[in-house]
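Colleague: Sequence plus predicted model, see below.
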Amino acid sequence: MRRFWIVIHLLTALCQVPFALGLHHVLASLGVPGAPWLAAIAGILAAALLRVPLRRVMADQPSAGVFAPLVRLGEELYFAHWCATLGASVLLLVGLVVLGLAHLTFPERVSLGVGALAAAIYGACLVLALYGVLIGRRWVRIRTIDVSIPGLGAAFDGYRIAQLSDLHVGFMCPRERIDTWVARANALEPDLVALTGDYVTSGTAFHDDIASALSALRARDGVFAVMGNHDYFGDGDPLVARLRAAGIVVLRNEHTQVSRAGDRITLAGVDDVWTRRADVARAVAGRDPSLPLIALAHDPALFPKLAAKGASLVLSGHTHWGQFAAPVGATRHNLARFFYRFHAGVYRDGTATLYVNPGMGTTGPPIRIGAPPEITILRLHAAQASLT
């Protein structure tokens, strides 16, 4: 872990170069004395400031006291700058290559203008990052997906499951934000709530807040949950105990049945893959094969195994859709597609359907662009239905 944080600090320092170059250009253009030194000092300070939020991250400490909102705002603004410098570094390198080739081809027409280019790129990246940090990760989308379930009883036709995933309660995601999400979910009046893991980013300091907030979820047939990999970055068992005490059914490689007007469905939950707790065979062992099977699994990589075991619908999270996606075609064009086979949205395997939820919170940089937080309503039908 120490090596990881060293790499992060080195990366942060290197990424201040576009910021410093751009700032120097602006200051020099304004005739400010000592522009090179001021720009260099600003870059060094910006790199050093990373230690401020990371101290709380590493200590697993939430913001406290009357100044907590101001502290979070300051950290959000810093991370917007951090994300902007990261993006600007990549774009500046590309821009310099293009400008260099153009300058070699047309030396009299093309000027390198590194400072101006750096200022323009950093400025554009900062505007985008501010949107992603301050707005993009707060705006919650409600999405409804109609799913055809073979053998679904008439009593379950139109049955509505609300899925919430990857809350990542932590130093950048306060309790009051979770309360807002819970209120939004309750307003949808679902028949059942499915929670698909990663309630915390790491550690145990936020367990009480998570259980307390999620205890307010309401659904006719109850709230069901599985654990995610981040829930075990610390001790996950106390969180399981708190969730169960709050009235939430936590399924750990096990299944249960939900009944309505004489019809039934089986609901299975698979534990975490990363920490080698997942056991698909155990989760469905002894189930009634005549009943439709719906499975909750934090990691969508389990979809083929669950489909082979007869699951008609699998609900997952984990990928966040990369937190960066194209404004159009986000389920196809997103950062997560470079790392995961099942990265975003709906997938099919025979009669089985997988939905990969983009999650609610964030990990890494607290930013979402093109992949907003989402509460998904899965609407079940016995007949074939189209996606909406």
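Modeller: In hand now; what should we look at?
Colleague: can we go C-alpha only for contacts and neighbour counts from here?
Modeller: OK.
Colleague: Ala120: neighbour count?
Modeller: 16 (other C-alpha atoms under 10 Å).
Colleague: Would you mind measuring from the closest residue to it other than its chain neighbours to Ala13?
Modeller: Using C-alpha to C-alpha, 6 or more residues apart in numbering and skipping residues adjacent in sequence, the residue nearest Ala120 is Gly22, 7.5 Å away. Remark: distance between Gly22 and Ala13 (C-alpha to C-alpha, to the nearest Å) = 15 Å.
Colleague: More neighbours: which of the two?
Modeller: Gly22 (23 against 18).
Colleague: Helix or strand next in line after the host helix or strand of that one, which one?
Modeller: Using DSSP states H and E, Gly22 sits in helix 16-29. Downstream of helix 16-29, the first helix or strand assigned by DSSP H and E is helix 35-48.
Colleague: Tell me the buried residues in that following helix?
Modeller: Buried residues in helix 35-48, defined by neighbour count with 16 or more other C-alpha atoms under 10 Å: Ala35, Pro36, Leu38, Ala39, Ala40, Ala42, Gly43, Ile44, Ala46, Ala47.
Colleague: which stretches of the chain form helices?
Modeller: Assigned by DSSP state H, the helices in the chain fall at 2-14, 16-29, 35-48, 51-59, 68-105, 114-131, 175-187, 207-214, 237-245, 280-284, 303-308.
Colleague: Okay, angle between the first one and helix 35-48 too, please.
Modeller: Same thing as helix 2-14. Angle of helix 2-14 versus helix 35-48, following axes from the mean of the first three to the mean of the last three C-alpha atoms, to 10 degrees, is 160 degrees.
Colleague: list the helices and strands helix 2-14 packs on?
Modeller: Judged by 3 or more C-alpha pairs under 8 Å, 6 or more residues apart in numbering; DSSP states H and E, helix 2-14 is in contact with helix 35-48.
Colleague: Same question for the longest one.
Modeller: Taking 3+ C-alpha pairs under 8 Å, 6+ apart as the contact definition, the neighbouring helices and strands of helix 68-105 are helix 16-29, helix 114-131.
Colleague: ok, now the second one?
Modeller: With contacts defined as 3+ C-alpha pairs under 8 Å, 6+ apart, the secondary structure elements packing on helix 16-29 are helix 35-48, helix 68-105, helix 114-131.
Colleague: and of these, who's closest to Arg242?
Modeller: When those are compared by C-alpha to C-alpha, helix 68-105 sits nearest Arg242, at 25.4 Å.
Colleague: Buried residues, that closest one. List them.
Modeller: Buried, per 16+ other C-alpha under 10 Å, within helix 68-105: 72, 75-89, 91-92, 95-96, 99-100.
Colleague: ditto for stretch 200-218
Modeller: Within stretch 200-218, the residues that count as buried by 16+ other C-alpha under 10 Å are 200-207, 209-215, 217-218.
Colleague: another one to put next to it:
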Amino acid sequence: MSFLYLILVPITLVLLTYMFLEGRMNRLIPLELKISGLPDPFDGKTIFFISDIHRRLISEQWLDSFEQKADYIVIGGDLTERGVSFSRVRENVKRLTERGPVFFVWGNHDWDAGPDQVARILEEFQVTILNNSTHVLEENNSFLNLSGVNDSTRHYDDLAKTLASRRLFAPTILLSHNPDIQKKLNRSMDIDYVISGHTHSGQINVFGYTLKEKAGVKRHGFGTLIISSGYGTTKLPLRLGAKPDALMLRLTKK
């Protein structure tokens, strides 16, 4: 028993240390979004997508290391969670808004943390909240729909309302914290891409197995779904086989 103890304790400590360090990684995943009919002024524009920040403080050194500055920034939900100081939330929002115009969609943990205070911080820094609504981006009299649904985990999403305010004949990028919104989508909705987070790619995967949908690019009948692994962690500050990430999405003509 003592021999087994001497073996298991250091192995466990090494594993926990690795899981903690994996959860603190800063990774930026570049992806190209090929869009049919993308107006010329949007060709080459970039969207920095970061979700599931939770308890982390976003690294300024990491943000400053990006080779290309983002034209637009999206917080894809779970900016915070219950128990996180609002001073930290405020600092994270400040760091992002210093680097470009910011858009936000609600995640399930944002509602737990105190939505009124979260909204006040976002409004202080002039963040555009996409609450079952569409913001029409305009560049040189050309347009792109940036649509955002409220959290589908709590059934606060209203897809019909979200899409009703789109500009006709302009491409659409749909933002949804929870990728389960895919169950309500079809090709007739004319959505070019859906960008989500929420799952943390499982956060802790045992031998690669997880009950949550893994991060990545998924092709579906309605179009393409992209799921980010997220930047932070929830419950435990640990990850295994699910490295954190944020996305740099580059728009290109198809």
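Modeller: Great, that's in hand. Computed from a predicted structure; not experimentally measured.
Colleague: Quantify their similarity with the TM-score.
Modeller: Superposed pair, TM-score by TM-score structural alignment, normalised by the length of structure 2: 0.89. Supporting alignment: 253 aligned residues with a C-alpha RMSD of 2.4 Å.
Colleague: check contacts around the aligned partner of Phe233 of structure 1 in structure 2.
Modeller: In structure 2, Phe233 of structure 1 lines up with Asp112, judged by TM-score structural alignment. For Asp112 of structure 2, the contacting residues are Glu81, Arg82, by C-alpha atoms under 8 Å, 6 or more residues apart in numbering.
Colleague: Could you tell me how far Asp112 of structure 2 is located from Ile53 of structure 2?
Modeller: Distance, Asp112 of structure 2 to Ile53 of structure 2, using C-alpha to C-alpha: 14 Å.
Colleague: now Asp78 of structure 2
Modeller: 6 Å.
Colleague: of these two, who's got more company?
Modeller: A direct count of neighbours by other C-alpha under 10 Å for Asp78 of structure 2 and Ile53 places Asp78 higher, at 30 against 24.
Colleague: so what's Met125 of structure 1 up against?
Modeller: Let me fix one detail, which is that residue 125 of structure 1 is Cys and not Met. Contacts of Cys125 of structure 1 were listed using C-alpha under 8 Å, 6+ apart, and they are Cys83, Ala84, Thr85, Gly87, Ala88.
Colleague: which residue packs closest to the counterpart of Pro179 of structure 2 in structure 1, ignoring adjacent ones?
Modeller: Counting by TM-score structural alignment, Pro179 of structure 2 lines up with Pro300 in structure 1. In this structure, Pro300 of structure 1 finds its nearest non-sequential neighbour in Ser316, 5.3 Å apart by C-alpha to C-alpha, 6+ apart.
Colleague: quick one on the thing from earlier: next, count neighbours for the match of Pro179 of structure 2.
Modeller: 25.
Colleague: Trace Arg154 of structure 2 over to structure 1, please.
Modeller: Structural alignment places Arg154 of structure 2 opposite Thr275 in structure 1 (criterion: TM-score structural alignment).
Colleague: mind checking how far the closest residue in space to that match that isn't next to it in sequence is from Ile41 of structure 1?
Modeller: Nearest residue to Thr275 of structure 1 in three dimensions, chain neighbours excluded: Asn229, at 6.7 Å (C-alpha to C-alpha, 6+ apart). From Asn229 of structure 1 across to Ile41 of structure 1, the span is 40 Å (C-alpha to C-alpha).
Colleague: now swap in Thr353 of structure 1 and tell me
Modeller: 54 Å.
Colleague: go on, Trp5 of structure 1?
Modeller: 22 Å.
Colleague: With Pro373 of structure 1 instead?
Modeller: To Ile41 of structure 1, Pro373 of structure 1 is 37 Å away according to C-alpha to C-alpha.
Colleague: cool, Ala35 of structure 1 as well?
Modeller: 10 Å.
Colleague: same deal with Val57 of structure 1?
Modeller: As for Val57 of structure 1, its distance to Ile41 of structure 1 is 26 Å (criterion: C-alpha to C-alpha).
Colleague: same thing with Gln323 of structure 1?
Modeller: Gln323 of structure 1 is 32 Å from Ile41 of structure 1, by C-alpha to C-alpha.
Colleague: And for Ala246 of structure 1?
Modeller: For Ala246 of structure 1, the distance to Ile41 of structure 1 (C-alpha to C-alpha) stands at 51 Å.
Colleague: do the same with Asp157 of structure 1
Modeller: Per C-alpha to C-alpha, Asp157 of structure 1 is found 64 Å from Ile41 of structure 1.
Colleague: can you check Arg218 of structure 1 too?
Modeller: Taken as C-alpha to C-alpha, the span from Arg218 of structure 1 to Ile41 of structure 1 is 53 Å.
Colleague: any chance of the helices of structure 1 in TSV, with distance to Ala382 of structure 1 too?
Modeller: Output for those, formatted as TSV (distance: least, C-alpha to C-alpha, whole Å):
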stretch	distance to Ala382 of structure 1
helix 2-14	49
helix 16-29	56
helix 35-48	56
helix 51-59	47
helix 68-105	46
helix 114-131	41
helix 175-187	24
helix 207-214	30
helix 237-245	32
helix 280-284	22
helix 303-308	18
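Colleague: between the ones you listed, which one is nearest to His343 of structure 1?
Modeller: The nearest among those, by C-alpha to C-alpha, is helix 303-308 at 11.7 Å.
Colleague: Find the residue at the geometric middle of structure 2.
Modeller: Ser51 (3.0 Å; C-alpha atoms, centre = their mean).
Colleague: which one in structure 1 is aligned with it?
Modeller: Mapped onto structure 1 by TM-score structural alignment, Ser51 of structure 2 lines up with Ser165.
Colleague: His198 of structure 2 now?
Modeller: Using TM-score structural alignment, the equivalent of His198 of structure 2 in structure 1 is His318.
Colleague: Please give the number of neighbouring residues around its match.
Modeller: The tally of other residues near His318 of structure 1 (other C-alpha under 10 Å) stands at 27.
Colleague: That one is in contact with Leu296, isn't it?
Modeller: No: between His318 of structure 1 and Leu296 there is no contact under C-alpha atoms under 8 Å: 11.9 Å.
Colleague: what is in contact with those two at once?
Modeller: Both His318 of structure 1 and Leu296 lack any common contact, where contact means C-alpha under 8 Å, 6+ apart.
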